[in-house]
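Enquirer: quick one: sequence and predicted model below, then my questions.
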Amino acid sequence: MNIPLRFINRSKDLGASEVVLFQRNVIPDFDELAIAWKVIRYCGHGCLHPFVYSTETEVSIGDDYGNYSPRLSADDGDCFTVSAHPTGRGRITRDPVPAHGPTGSDIEVANRMRRGAVNVNAYSAGRLIAAKQAVAPGQKAVFRFTPMLWIAAVSQVQEGHALNSAVLSSENTEFVLSGVTSADIVMTGGGGGAEAEPLRFALENVVRR
């Protein structure tokens, strides 16, 4: 399901602030990277930035040379296998009858190759939303997403790149999008000097199904 959203800047920063939207895998892993899914820059006071969040997920594999497999749609409970292609490179396929199915809404990508690690990527609305690096043979990447987004004011963050610990540990706002068909994300606060206020984010004009 696609959920149209609009970021609206009503802050006193006059477009100087940058914000990042990201999602957290419900199953955290030490080697997994939290990704800057959407970065909004230079949105002036009173201006808006429309975008779409999708509850549908795609997965692919990649390597350290910048090569990626075609993306496959992934529903809750789907299991995928990475096996060796005749060329020796890995390829990802849907496993119709997995030996050990994933739990509940988990999406699993298992590396069944004899050798060679792969990077496993998850996408929402065509943008990278989560990644697990160097999944070795016999290991698997497990994703579980809920319809939630986090937003934070940032600097020097690139869309599609890993977020550093400072961003993840800083104050950020969580939005639950379950049952939402459209909404506005409004930023207020900001400014400089003695009258400066923390930037705040709120969900407004929410339409629910």
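Expert: Everything's here; your move.
Enquirer: please count neighbours and contacts with C-alpha atoms only from this point.
Expert: Fine.
Enquirer: quick one: end-to-end distance for stretch 149-168.
Expert: 13 Å (CA to CA, to the nearest Å).
Enquirer: pull out the buried positions in that stretch.
Expert: Judged by neighbour count (16 or more other CA atoms under 10 Å), stretch 149-168 contains these buried residues: 149-154, 157, 159-163.
Enquirer: ok, stretch 128-138 next?
Expert: Buried, per 16+ other CA under 10 Å, within stretch 128-138: 128-137.
Enquirer: included below, for side-by-side comparison, is a second structure:
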Amino acid sequence: MPDVRLNLINRSEHTGKVQVVIGQFNKTLPERQAVIAWRVFNTQLPGENFAFSYPMEKFISVSDSWGNYSPQKNAYPGQLFSVENDIDGDILKYSAQAASPYAIEVVNRLEFGAIDANIYTDGRLLFVQKGVSPGKKVVFQFEPSIWIGVLSEVEEGRVIDAAMLAGNYTDLSLLDIEITETTIRSADIIMTGGGSSTTATSFQFHLENVIPY
């Protein structure tokens, strides 16, 4: 699927600095899960906008407790990767088809040592599963949707725990409503709400000017 072009537009009533954070859920994990701040936009004034793209292409890398990272590899739904030891050391390689055609899987086939499995898109960390023990497998499944919300003191690539995110986000589907297996071409993400008086409301997000393929 091609990239989805998005434009975040601040139409809120708020005039102070806020952080708009965007990420994705791993659909194989419980609803309350730690996530990654994939994109963070700092906005202060109504009328500001931030253009960015959401690529469908994913990359995978693994890391160990010493801070060593494997080179990133293209990862597509339906692929199983394994971490193994060979004469050059620990390597990440494509191994076989995954159990699900919709999932990216990683199995730790090392004798010793847990690994972290990292998923990237657009050159940024999208999701991480920490502490995958030898013999264990992690499964990633991402739907064409993003979560978006206003949070405080968040940096791109950092973990956001479930308690911090709970109730503070909106799910936005990037699927074409007429052709459900196809993503949209582009859309504006409109941010409303906020304010600093007794009439202030919670921040809300919705799509406008949706252009399908």
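Expert: Now that the structure is in, tell me what you want to look at. Since we're looking at a predicted model, the values are computed, not measured.
Enquirer: out of the buried residues of stretch 128-138 of structure 1, who's nearest Asn205 of structure 1?
Expert: Set against Asn205 of structure 1, the nearest of the buried residues of stretch 128-138 of structure 1 by CA to CA is Ile129 (25.3 Å).
Enquirer: and the closest one, what does it touch?
Expert: Listed by CA atoms under 8 Å, 6 or more residues apart in numbering, the contact set of Ile129 of structure 1 reads 22-23, 34-37, 121-123, 160.
Enquirer: what about 6 Å?
Expert: Residues near Ile129 of structure 1 by CA atoms under 6 Å, 6 or more residues apart in numbering: 35, 37, 122-123.
Enquirer: please apply the same query to Asp116 of structure 2.
Expert: Asp116 of structure 2 touches 62-63, 129-131, counting by CA under 6 Å, 6+ apart.
Enquirer: what's the counterpart of it in structure 1?
Expert: Structural correspondence for Asp116 of structure 2 with respect to structure 1 (TM-score structural alignment): Asn119.
Enquirer: where's its match, which helix or strand?
Expert: strand 118-124 (DSSP states H and E).
Enquirer: what kind of secondary structure is the residue nearest to the spatial centre of structure 1 in?
Expert: Nearest to the geometric centre of structure 1 sits Ile129, at 2.2 Å (CA atoms, centre = their mean). The three-state assignment at Ile129 of structure 1 reads strand, by DSSP: H, G, I helix; E, B strand; the rest coil.
Enquirer: quick one: map Arg185 of structure 2 onto structure 1.
Expert: Counting by TM-score structural alignment, Arg185 of structure 2 corresponds to Thr181 in structure 1.
Enquirer: list the contacts for its match?
Expert: 3, 207-208.
Enquirer: I'd like to know which elements the longest strand anywhere in structure 2 is packed against.
Expert: Secondary structure of structure 2 read by DSSP state E shows that its longest strand is strand 201-211. Counting contacts by 3 or more CA pairs under 6 Å, 6 or more residues apart in numbering; DSSP states H and E, strand 201-211 of structure 2 is packed against strand 186-194.
Enquirer: what's the strand it packs on in contact with?
Expert: By CA under 6 Å, 6+ apart, strand 186-194 of structure 2 touches 4-14, 200-211.
Enquirer: would you list the buried entries among those?
Expert: Looks like these have 4-14, 203-207 buried, using 16+ other CA under 10 Å.
Enquirer: any idea how far Tyr94 of structure 2 is from Gly135 of structure 2?
Expert: The value you get for Tyr94 of structure 2 to Gly135 of structure 2, if CA to CA is used, is 16 Å.
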